[in-house]
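>>> Structure here, sequence nowhere to be found:
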């Protein structure tokens, strides 16, 4: 699972020319879901979205506060194109989870985000729709976060066991 997190002073998402959701200060998060993502990936991405120190803290300390600390809003947008592969100049999306599986997965992600934060502060677009996303990036600050890769070859197991792995 992948999240492109953008610190924004405002953001909105429109479908067919109508705004379906908007936020003020907070995060606009583009979410990509790959074929083999599971519950652990959701938990990791939710934790990172909510806890990464992306805002100025009290007394102006740079990188001192999370979206939770500030009680800011989050606008999530599903974006399967984050798991693209370029074959020459042609796009291929075989790494992305198919829509029939990814829609309930994405809805579960939103439910988990709402469960761990203030539900009214979590907004989203319209899954599967052609959306227009308008952001006013603050900073600009943009982070790419991907859940750890679960599949490890047998050759790598010994190396991983000998290292301390952290977020």
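Thanks, I have the structure now. Fair warning: this is a prediction, and the values are worked out from it, not measured in the lab.

>>> rest of the way, CA atoms for contacts and neighbours
Noted.

>>> who does the helix ranked longest in the chain touch, helix- and strand-wise?
Longest helix in the chain, counting residues (DSSP state H): helix 99-116. Contact partners of helix 99-116 among helices and strands, from 3 or more Cα pairs under 8 Å, 6 or more residues apart in numbering; DSSP states H and E: helix 39-51, strand 122-124.

>>> another structure for you, compare them:
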């Protein structure tokens, strides 16, 4: 699985003019299941993100995890993280998991984040979403469960 993390002061996701998820300080996590991914990949990625020390401590150093900082997560599915731009000018997405499998693994990932004690909100898989955020830092990190 792939994820793009953005440390935020706040973030929200809207579908059809209705806000369906909102958080305060924490992480906006854009996530994509890739072909061949399974539950172990979702759980591994969630565990790594939960422990990643990218929040400031008392001295202003990135030394605290989302759990340590009491932050929340907004989890949004984004198949475009699978983009292959190696040929031509139009990205290909054939390495992304099929939609049904992608949704299953997205839900597995979100469930694992919640089980780890991180308050979270979600987008809606497959929907046309509008995501708003206030980037904090900015801190943006790319992760892959197979890396």
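That came through fine. In this text the structure is predicted, and so the values were computed from the model without any measurement.

>>> ok so, going back, the longest helix of the first structure: which residues count as buried?
Buried residues in helix 99-116 of the first structure, counted by 16 or more other Cα atoms under 10 Å: 102-103, 105-106, 109-110, 112-114.

>>> Would you mind getting the angle between it and helix 39-51?
Orientation check (axes from the mean of the first three to the mean of the last three Cα atoms, to 10 degrees): helix 99-116 of the first structure against helix 39-51 gives 50 degrees.

>>> if we can go back for a sec, closest one to residue 30 of the first structure out of the buried residues of helix 99-116 of the first structure, please.
residue 106 (11.4 Å; Cα to Cα).

>>> if I look at residue 154 of the first structure, how far off is residue 161 of the first structure?
11 Å (Cα to Cα, to the nearest Å).

>>> Residue 36 of the first structure too?
Counting by Cα to Cα - residue 36 of the first structure and residue 161 of the first structure are separated by 23 Å.

>>> So those two - more neighbours on which side?
residue 36 (13 against 9; other Cα atoms under 10 Å).

>>> What is the end-to-end distance of stretch 90-107 of the second structure?
29 Å.

>>> Could you look up the next helix or strand downstream of the helix or strand residue 68 of the first structure falls within?
Per DSSP states H and E: residue 68 of the first structure is located in helix 67-70. For helix 67-70 of the first structure, the following helix or strand on the C-terminal side (DSSP H and E) is strand 73-78.

>>> what residues does that next one touch?
11-12, 21-32, 67, 106, 121-128 (Cα atoms under 8 Å, 6 or more residues apart in numbering).

>>> Drop anything exposed from these.
In those, the ones that pass as buried (16+ other Cα under 10 Å) are 11-12, 21-32, 67, 106, 122-125, 127.

>>> Am I right that residue 26 of the first structure is in contact with residue 68?
No: checked against Cα atoms under 8 Å, the pair residue 26 of the first structure and residue 68 is beyond contact range at 9.6 Å.

>>> burial count for residue 34 of the second structure?
Counted with other Cα under 10 Å, residue 34 of the second structure comes out at 24.

>>> mind listing which of the buried ones among the contacts of strand 73-78 of the first structure are in helices?
Mapping those onto helices (DSSP H) picks out 67, 106.

>>> Distance of the residue lying closest to residue 81 of the second structure once chain neighbours are set aside relative to residue 59 of the second structure?
Nearest non-adjacent residue to residue 81 of the second structure, counting by Cα to Cα, 6 or more residues apart in numbering: residue 32, 6.0 Å away. Per Cα to Cα, residue 32 of the second structure is found 34 Å from residue 59 of the second structure.

>>> before we move on, what about residue 50 of the second structure?
Taken as Cα to Cα, the span from residue 50 of the second structure to residue 59 of the second structure is 21 Å.

>>> Right, I'll leave it there.
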